[in-house]
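A.B. asks: okay, sequence plus prediction incoming.
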Amino acid sequence: MGWTWTLEDSLGEVKGRSEEFESRGDAESWVGEEFGALLEQGIDQVRLFDDETEVYGPMSLHASTDS
């Protein structure tokens, strides 16, 4: 069992999946380090999975526009 991200466009269409990580912390660190590159690749949001169970998401990779 491992932790992975689904990589999605703004409509929620899955464009790929991350590598598998041993821990949630490793997965969260990876997305924190890679979000700029993911945006450049057209990824707008991600979902975190523990094996096949969705833990949370969708999480936007874009800056919040809230005031």
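C.D. replies: Sure, I can see it.

A.B. asks: contacts and neighbour counts: CA atoms only from here.
C.D. replies: OK.

A.B. asks: which of the residues in the longest strand seen in the chain are buried?
C.D. replies: Looking across the chain with DSSP state E, the single longest strand is strand 53-60. Residues Pro58, Ser60 are the ones in strand 53-60 that count as buried (16 or more other Cα atoms under 10 Å).

A.B. asks: against that first model, consider the following:
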Amino acid sequence: MRRVEVGAWVRIDDCPLEYSVIRDEIEFRVGDGCDGLDLVFTERGLANLLAEGADALHAVHTAREPADT
């Protein structure tokens, strides 16, 4: 299954993150109470997010480093 069922824009900063493993899926809760977002990943989907997220974090850190002259 290669599809996105819902498109959304979300900005995540310093907020609570929790996860639950339900059978073969991982459910992340971002935020709390009525002010939250649930994301459900398969194992492969979560692995892809973590790999791309690590690359993105590295790119942000690299962009902040002063250029060598």
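C.D. replies: Yep, it's here. Here the structure is a predicted model, which is why all the values come from computation and not from measurement.

A.B. asks: TM-score for this pair?
C.D. replies: TM-score for the superposed chains, counting by TM-score structural alignment, normalised by the length of the first structure: 0.26, backed by 28 aligned residues with a Cα RMSD of 3.0 Å.

A.B. asks: just the strands in the first structure please.
C.D. replies: So, for the first structure - with DSSP E - the strands run 3-8, 14-17, 45-50, 53-60.

A.B. asks: could I get the ones you listed as CSV with distance to Glu28 of the first structure?
C.D. replies: Shown next, in CSV, are the strands of the first structure (distance: least, Cα to Cα, whole Å):
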stretch, distance to Glu28 of the first structure
strand 3-8, 9
strand 14-17, 14
strand 45-50, 9
strand 53-60, 11
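
A.B. asks: and Leu49 of the second structure, how many residues sit next to it?
C.D. replies: Close neighbours of Leu49 of the second structure, defined as other Cα atoms under 10 Å, add up to 13.

A.B. asks: that one and Asp35 of the second structure: what is the separation?
C.D. replies: To Asp35 of the second structure, Leu49 of the second structure is 23 Å away according to Cα to Cα, to the nearest Å.

A.B. asks: now do the contacts for the nearest residue to Thr6 of the first structure once chain neighbours are set aside.
C.D. replies: Leaving aside its sequence neighbours, Thr6 of the first structure sits nearest to Arg17 (Cα to Cα, 6 or more residues apart in numbering; 4.5 Å). For Arg17 of the first structure, the contacting residues are Thr4, Trp5, Thr6, Leu7, by Cα atoms under 8 Å, 6 or more residues apart in numbering.
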